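Participant: Could you look at this predicted model? Sequence included:
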Amino acid sequence: MTSKQPLTYFIADLHLVESRTDITDCFLAFLQTEATKAQTLYILGDLFEYWIGDDNDTAFNRKIATALKTLSDTGTAIYFIQGNRDFAIGKDYCKQAGMTLLDDVELIDLYGQQAVILHGDTLCTRDVEYQKFRKKSRTWWWQGIMRALPLFVRRNMAENYRKKSAAATAMKAQEIMDVTPSEVIETLEAYHCQLMIHGHTHRPYRHKIEANGQPAERIVLGDWYDQGAWLKVTPDSMELLNQPFKG
């Protein structure tokens, strides 16, 4: 194993799909270069564009799992929180990829500072239609029904949902798609914490806010549609960084 620096990376919203080789190439390069230096990598949801089940054993899914497991084997701890597109990723795939599956919301120690980490979709409470779907799709009975369907049926359903979701998103006001400020504050105060890190909204920024009667910060991770994006954290600094796609 290589010696690891006191360094942690956070990524989210890669939306990996076989047709987007530019995203995949950038991600694999990140795993083989930047991430190998780190003690820890947190993937905060939507690693894949969609996930129809751990039994969908494709060459592409194995390729990503192998790359992650290779990083894990060097001593970098990898933690994964399910997103709204890949909430069906389970323990089987996480084991294959050398990742530890976390709960929807986690409180972690980040070099002496407590941080609440999550995908971020639960913060968007003004998107009522989506929250109803989210609640239903996380139930044991709904997931049981989905897993019982043949893979080709699940794949067609996922593709149809992607199209409907894109059309619905285009019609929604921007404030509906963003986080509800009061939900952010309530979450931070529930965990007695001053730092939140999440993805989902695709609006990378470091927001200065107030929670628990004190200054607080909400860091939003960038998506990987047009470039690689990650949050780099050391004991002394936090930086939102971008990496252009090659050629």
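Facilitator: Received, thanks.
Participant: When you work out contacts or count neighbours from here on, use the C-alpha atoms and nothing else.
Facilitator: Will do.
Participant: Skipping adjacent residues, who's closest to the residue nearest the centre of the chain in space?
Facilitator: Most central in the chain under Cα atoms, centre = their mean is Gly45, positioned 2.0 Å from the mean C-alpha point. What sits nearest to Gly45 in space, not counting adjacent residues and going by Cα to Cα, 6 or more residues apart in numbering, is Gly83, at 3.7 Å.
Participant: Report the contact partners of Glu129.
Facilitator: By Cα atoms under 8 Å, 6 or more residues apart in numbering, Glu129 lies in contact with nothing.
Participant: Wasn't it part of a helix?
Facilitator: Yes - counting by DSSP: H, G, I helix; E, B strand; the rest coil, Glu129 is part of a helix.
Participant: how much space between it and Thr74?
Facilitator: 43 Å (Cα to Cα, to the nearest Å).
Participant: same thing with Ser19?
Facilitator: For Ser19, the distance to Thr74 (Cα to Cα) stands at 29 Å.
Participant: So between those two, which is more surrounded?
Facilitator: Thr74 (16 against 8; other Cα atoms under 10 Å).
Participant: Roughly how far does the more buried one sit from Val233?
Facilitator: According to Cα to Cα, Thr74 stands 19 Å off from Val233.
Participant: And Arg85, by the same measure?
Facilitator: To Val233, Arg85 is 26 Å away according to Cα to Cα.
Participant: and Gly199, how many neighbours does it have?
Facilitator: Neighbour count for Gly199, taken as other Cα under 10 Å: 26.
Participant: let's bring in a second one:
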Amino acid sequence: MTTLFISDLHLDETRPDISRAFFEFLRDDASKAQALYILGDFFESWIGDDDRSTLIDEVSLALKALTDSGVALYIMHGNRDFLIGQQFCATVGGQLLSDPSVIQINGEATLLMHGDSLCSDDQEYMRFRKMLRSPQWQQDALAKPLEERRAIAKHLRMMSSEANSNKAEDIMDVNLDDVSRAMQTHQCQRLIHGHTHRPNRHPMTIDGQPAERIVLGDWDSAVWVLRANNDNLKLEQHPFPSTSA
């Protein structure tokens, strides 16, 4: 059976092309899989499970149809949608996955992460991340009215965009020492993560043994999916569906 891994769709009302690609992916690909893992930044922003929009409703219905058909769904927080909660997961029939998590793929322990916690060279972001992941900050944020939360989310996205525009590219990538430590801590020779928008497969050596780090791609201009099938893992890129489809 096939297991699929995706991340960094950044679903947003302003990008209907990505939503259209996702719905086609669910219909033509994920519906035939055993399980689908979404490793963070599924939405461009998430201000609480009580938020409603046309996009959220459409995505919820599509995911519920997928899980009702028997496909297992796992959702991990990203740095954009870390407020996704149990209510949303229950609505769509999915399971909220801790970051990090270890699963078995073809008998091999595999570490799953969003990836932002590995970008430790970006100390400014790490301080920002620590604040946003604080239970007290999240509790205070979720207690605010929806409109105020929308304004906060918009402000945070603006701050992030401005900060990233002034940073060197390499500082926003993962720290390889942290990657090795994470894999050693969890006793895994394979790591799958997203976040960096740098899809690739990186051979490594961990504790003298061959290992691999697989980076999922973002869906800004193409569909990226990692397909695990029998003994084979394949990182695939597919074009978005045409608007006439």
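Facilitator: Thanks, I have it. As the structure is a prediction and not an experimental result, all values here were calculated from the model.
Participant: Show me what the residue nearest to Gly45 of the first structure aligns to in the second structure.
Facilitator: Residue pairing (TM-score structural alignment): Gly83 of the first structure is matched to Gly78 of the second structure.
Participant: Wait, Asn106 of the second structure touches Asn230, no?
Facilitator: Yes - using Cα atoms under 8 Å, Asn106 of the second structure makes contact with Asn230 at a distance of 6.5 Å.
Participant: does Leu28 of the first structure count as helix, strand or coil?
Facilitator: Three-state call for Leu28 of the first structure (three-state DSSP): helix.
Participant: The second structure: which residue goes with that one?
Facilitator: Residue correspondence to the second structure (TM-score structural alignment): Leu28 of the first structure is matched to Phe23.
Participant: Surely the residue nearest to Gly45 of the first structure is in contact with Leu44?
Facilitator: Yes - the criterion here is Cα under 8 Å, and Gly83 of the first structure meets it with Leu44 at 6.9 Å.
Participant: Mutual contacts of these two, please.
Facilitator: Contacts common to Gly83 of the first structure and Leu44, judged by Cα under 8 Å, 6+ apart, are His119.
Participant: which residues sit against the host helix or strand of Arg218 of the first structure?
Facilitator: Here Arg218 of the first structure, judged by DSSP states H and E, is contained in strand 214-220. By Cα under 8 Å, 6+ apart, the residues outside strand 214-220 of the first structure that reach it are 194-199, 201-210.
Participant: Of the residues you listed, which is the nearest to Val116 of the first structure?
Facilitator: Distance to Val116 of the first structure across those (Cα to Cα) is lowest for Met196, with 4.7 Å.
Participant: before we move on, back to that, tell me the SS of the residue nearest to Gly45 of the first structure?
Facilitator: Once three-state DSSP is applied, Gly83 of the first structure turns out coil.
Participant: before we move on, what about Ile38 of the second structure?
Facilitator: With three-state DSSP as the basis, Ile38 of the second structure sits in strand.
Participant: Now do it against His197 of the second structure, distance only.
Facilitator: 14 Å.
Participant: again, but for Tyr125 of the second structure
Facilitator: Tyr125 of the second structure is 16 Å from His197 of the second structure, by Cα to Cα.
Participant: And Ile214 of the second structure, by the same measure?
Facilitator: Taking Cα to Cα as the measure, Ile214 of the second structure falls 12 Å from His197 of the second structure.
Participant: Same check on Cys89 of the second structure?
Facilitator: Counting by Cα to Cα - Cys89 of the second structure and His197 of the second structure are separated by 25 Å.
Participant: what's the answer for Gln237 of the second structure, then?
Facilitator: 13 Å.
Participant: Identify the contacts common to the two.
Facilitator: Residues touching both Gln237 of the second structure and His197 by Cα under 8 Å, 6+ apart: none at all.
Participant: check which helix or strand covers Glu159 of the first structure.
Facilitator: Glu159 of the first structure belongs to helix 151-171 when assigned by DSSP H and E.
Participant: which part of the second structure lines up with that helix?
Facilitator: Using TM-score structural alignment, helix 151-171 of the first structure corresponds to residues 146-166 of the second structure.
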